[in-house]
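Q: Sequence and predicted model, in that order:
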Amino acid sequence: MDDRVSMPDIHPKQVIFEHLAGIAQALGHANRLELLESLAQGRHSVEDLAHQSGMSFANTSRHLQILRRARLVNTERRGKHVLYSLAGNAEVVTLLSALGRTGERNIAEVNRVVDDYFNARDTMEAVSREELSGRLEQGGVLVLDVRSPDEFAQGHLPGARNIPFRELEKRLDELPVDAEIVAYCRGPYCIFAVEAVAALRARGFSALRLEDGFPEWKLAGLAVEASPAA
């Protein structure tokens, strides 16, 4: 009798790595990363995501199906619409954050774009989550959410005021000129917060931006608010 332990035809580690490689392949497209960034804000229909990304409905749907097969997104039917959401919000946001940090550290072109656009456009240091959380408790700071109303309704920083970036120029009179403003958007590479801060400073406001965005704030376990209908 042979007492040797027989090894399976496929090693368990290989099975795991094969599935992880499938996730990596699903992440391997810029448009799919952008869709995940949008879904990190909350649920969205294919129509909403196509409008936000500038892709066609067919292209958006195709990318979402790839993400769904990799178990990165879930679907939910609401009437005539299919709503997409992240499958494991904390895990996917953490994965995207790690991908960004790795890119900034290891890829010279990524680091150059961050320096040439974000750092050069806004030479003042961004506000950290910890610092903003403390200032919110003390009061005296106005938090400006420049995302869409739908994203704002699904979740936002406590007491934040929602003025989408494209409406900011027309709604400046809604902001007190003597307030200290901290603007935030969808994440660390969302340009709307940078552009909003530049526009506000050009008109005499005291403005800074949050170091990243709403998903990272929520992931850190900090307080959030949402409308009852969200």
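A: Happy to help now that I have it.
Q: okay, CA-based contacts and neighbour counts for the rest of this
A: Fine.
Q: who's in contact with A21?
A: By CA atoms under 8 Å, 6 or more residues apart in numbering, no residues touch A21.
Q: is it true that it lies in a helix?
A: Yes: assessed by DSSP: H, G, I helix; E, B strand; the rest coil, A21 belongs to a helix.
Q: And it, how far from G103?
A: 18 Å (CA to CA, to the nearest Å).
Q: which SS state does P176 fall under?
A: Look at P176: counting by three-state DSSP, its state is coil.
Q: Can you tell me the number of residues neighbouring it?
A: 11 (other CA atoms under 10 Å).
Q: and the longest helix for the protein?
A: helix 89-106 (DSSP state H).
Q: Give the buried residues for that one.
A: N89, V92, V93, L96, S97, E104 (16 or more other CA atoms under 10 Å).
Q: got a list of contacts for stretch 215-224?
A: A40, Q41, A90, V93, R129, S133, G155, H156, L157, P158, R186, G187.
Q: With distance to A226 and secondary structure as added columns, please give the residues you listed in TSV.
A: As requested, the contacts of stretch 215-224 are exported to TSV (distance: CA to CA, whole Å; DSSP: H, G, I helix; E, B strand; the rest coil):
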residue	distance to A226	secondary structure
A40	15	coil
Q41	12	coil
A90	18	helix
V93	19	helix
R129	19	helix
S133	17	helix
G155	4	coil
H156	6	strand
L157	9	coil
P158	9	coil
R186	16	coil
G187	18	coil
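Q: from these, which would you call buried?
A: Buried by 16+ other CA under 10 Å: A40, Q41, V93, R129, S133, G155, H156, L157, R186, G187, out of those.
Q: how about Y84, secondary structure?
A: strand.
Q: For it, which non-adjacent residue is closest in space?
A: Closest residue in space to Y84, ignoring its immediate chain neighbours: T75 at 4.6 Å, by CA to CA, 6 or more residues apart in numbering.
Q: Just list the residues touching that neighbour, thanks.
A: V82, L83, Y84, S85.
Q: Also I181?
A: Shown in contact with I181 (CA under 8 Å, 6+ apart): V141, L142, V143, L144, F205, S206, A207, L208.
Q: Look up how far S56 lies from it.
A: Following CA to CA, the distance that separates I181 from S56 is 36 Å.
Q: before we go on, here's another structure to hold up against the first:
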Amino acid sequence: MQTRREAKEALFEQFARVTKALGSPRRLELIDLLAQGERSVEALARSTDTNLTTVSAHLQALRRANLVATRRDGTRIYYRLAGPDVGALYVQVQRIAEAHLPDLPAVATAFLGEDDSEEIGREELLRRLQDGSVTVIDVRPGEEYASGHIPGAMSIPLGQLAERLGEIPAGTDVVATCRGPYCVLSHDAVRILHDHGITARRLSDGVLEWSAASLPLERAGA
């Protein structure tokens, strides 16, 4: 018969299944991508510059903890987060790291570059969207935009931005949005826009945080 101690250890082992699944930088990167929408294994491998075997192994670890779910389309398997609570957990991991890890700012700057651009918060952006005084450009890849984007945002993936500047309405305030506060795409977008004489800011977080705050998203074709 199981002792009380054994039962308690079994209980905490269940909790540890979640933390063990999250205990890998690459698996957190996969969650970061899946927070933007469903992806195939092949697409995740391309986005993370990782071979299929390694990506599949990481996805299986996440699946064993029920943090991701799958669907099959022919021979291709697509992954998605098991629920919005998984995305919220990922956001909370970032907030805890910000609050308790003194090395984080320097590491973030090494990746994102010096933060020399202005940012705008969700509430101000929502207000300005409602009064029509801002142009929002979503610089994520097109499939992420299609999965869910801020209402009214234009899709201009970062790699196309320099050649599509003429599509941005002249004389409007511009806000670049991407995946979240540690997404380099919006930082680079603002630099490109500034280099071409266009004043721009970036959303302080991203689509995941926007959705977590119960703000509306649009989906392509909806």
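A: Nice, thanks for sending it over. The structure presented is a predicted model; accordingly, all values stated were derived computationally and were not measured.
Q: what's the TM between chain one and chain two?
A: The TM-score (TM-score structural alignment, normalised by the length of structure 2) is 0.93; 222 aligned residues with a CA RMSD of 1.9 Å.
Q: Kindly indicate which of the contacts of stretch 215-224 of structure 1 lies nearest L168 of structure 1.
A: Lowest distance from L168 of structure 1 to those (CA to CA) belongs to R186, with 16.4 Å.
Q: what's the nearest residue to the alignment partner in structure 2 of that closest one if we skip its chain neighbours?
A: Residue pairing (TM-score structural alignment): R186 of structure 1 is matched to R179 of structure 2. Excluding its sequence neighbours, the residue lying closest to R179 of structure 2 (CA to CA, 6+ apart) is G206, at 4.7 Å.
Q: what sits against the equivalent of that neighbour over in structure 1?
A: Using TM-score structural alignment, the equivalent of G206 of structure 2 in structure 1 is G213. Contact partners of G213 of structure 1, counting by CA under 8 Å, 6+ apart, are Y184, C185, R186, G187, P188.
Q: Then L22 of structure 2?
A: Contacts of L22 of structure 2 (CA under 8 Å, 6+ apart): L28, L62.
Q: With L125 of structure 2 instead?
A: V134, L203.
Q: circling back to that earlier point, on the three-state scheme, the residue nearest to Y84 of structure 1 is what?
A: Here T75 of structure 1 is recorded as strand under three-state DSSP.
Q: How much space separates the alignment partner in structure 2 of it from I77 of structure 2?
A: Aligning on TM-score structural alignment places T75 of structure 1 opposite T70 in structure 2. Separation of T70 of structure 2 from I77 of structure 2 (CA to CA) stands at 7 Å.
Q: Not counting residues beside it along the chain, what's closest to E144 of structure 2?
A: Using CA to CA, 6+ apart, the nearest residue to E144 of structure 2 is Q36, at 5.6 Å.
Q: Is the one you found in contact with R219, as I believe?
A: No: counting by CA atoms under 8 Å, R219 is not a contact partner of Q36 of structure 2; they are 11.6 Å apart.
Q: list residues touching both of those two?
A: Between them, Q36 of structure 2 and R219 share the contacting residues S147, G148, judged by CA under 8 Å, 6+ apart.
Q: Tell me where structure 1 has helices.
A: 12-27, 30-39, 46-53, 57-69, 89-106, 108-113, 120-121, 129-138, 149-154, 191-202, 214-219.
Q: between the buried residues of helix 89-106 of structure 1, which is nearest A70 of structure 1?
A: So of these, ranked by how close each gets to A70 of structure 1 (CA to CA), first place is V92, at 11.7 Å.
Q: check contacts around the equivalent of F57 of structure 1 over in structure 2.
A: Correspondence of F57 of structure 1 to structure 2, assessed by TM-score structural alignment: L52. Counting by CA under 8 Å, 6+ apart, L52 of structure 2 makes contact with V41, E42, A45.
Q: Please work out how many residues are found near the second one.
A: Here the count is done by other CA under 10 Å, and E42 of structure 2 has 16 residues near it.
Q: before we move on, the earlier item: and the longest helix of structure 1, how far from the chain's centre?
A: Helix 89-106 of structure 1 has its C-alpha centroid displaced from the chain centroid by 11 Å (CA atoms, centre = their mean, to the nearest Å).
Q: ok, average deviation of the lengthiest strand in structure 1 from structure 2?
A: When structure 1 is parsed with DSSP state E, its longest strand is strand 206-213. Once fitted to structure 2, strand 206-213 of structure 1 is off its aligned match by 0.8 Å on average (mean CA distance after the TM-score superposition for structure 1).
Q: ok and that strand relative to helix 89-106, angle-wise?
A: Taking axes from the mean of the first three to the mean of the last three CA atoms, to 10 degrees, one finds strand 206-213 of structure 1 and helix 89-106 inclined to each other by 110 degrees.
Q: how much space is there between whichever residue in structure 2 pairs up with E18 of structure 1 and K20 of structure 2?
A: In structure 2, E18 of structure 1 lines up with E13, judged by TM-score structural alignment. For E13 of structure 2, the distance to K20 of structure 2 (CA to CA) stands at 10 Å.
Q: What of I96 of structure 2?
A: 17 Å.
Q: what's the answer for T3 of structure 2, then?
A: Here the criterion is CA to CA. By it, T3 of structure 2 lies 25 Å from K20 of structure 2.
Q: okay, those two: which has more neighbours?
A: Neighbour count, other CA under 10 Å: between T3 of structure 2 and K20, K20 has more, with 13 against 8.
Q: which residues sit in contact with the residue nearest the centre of structure 2?
A: Geometric centre of structure 2, nearest residue: R179, 3.4 Å, by CA atoms, centre = their mean. Shown in contact with R179 of structure 2 (CA under 8 Å, 6+ apart): D32, Q36, R140, D205, G206, V207, L208.
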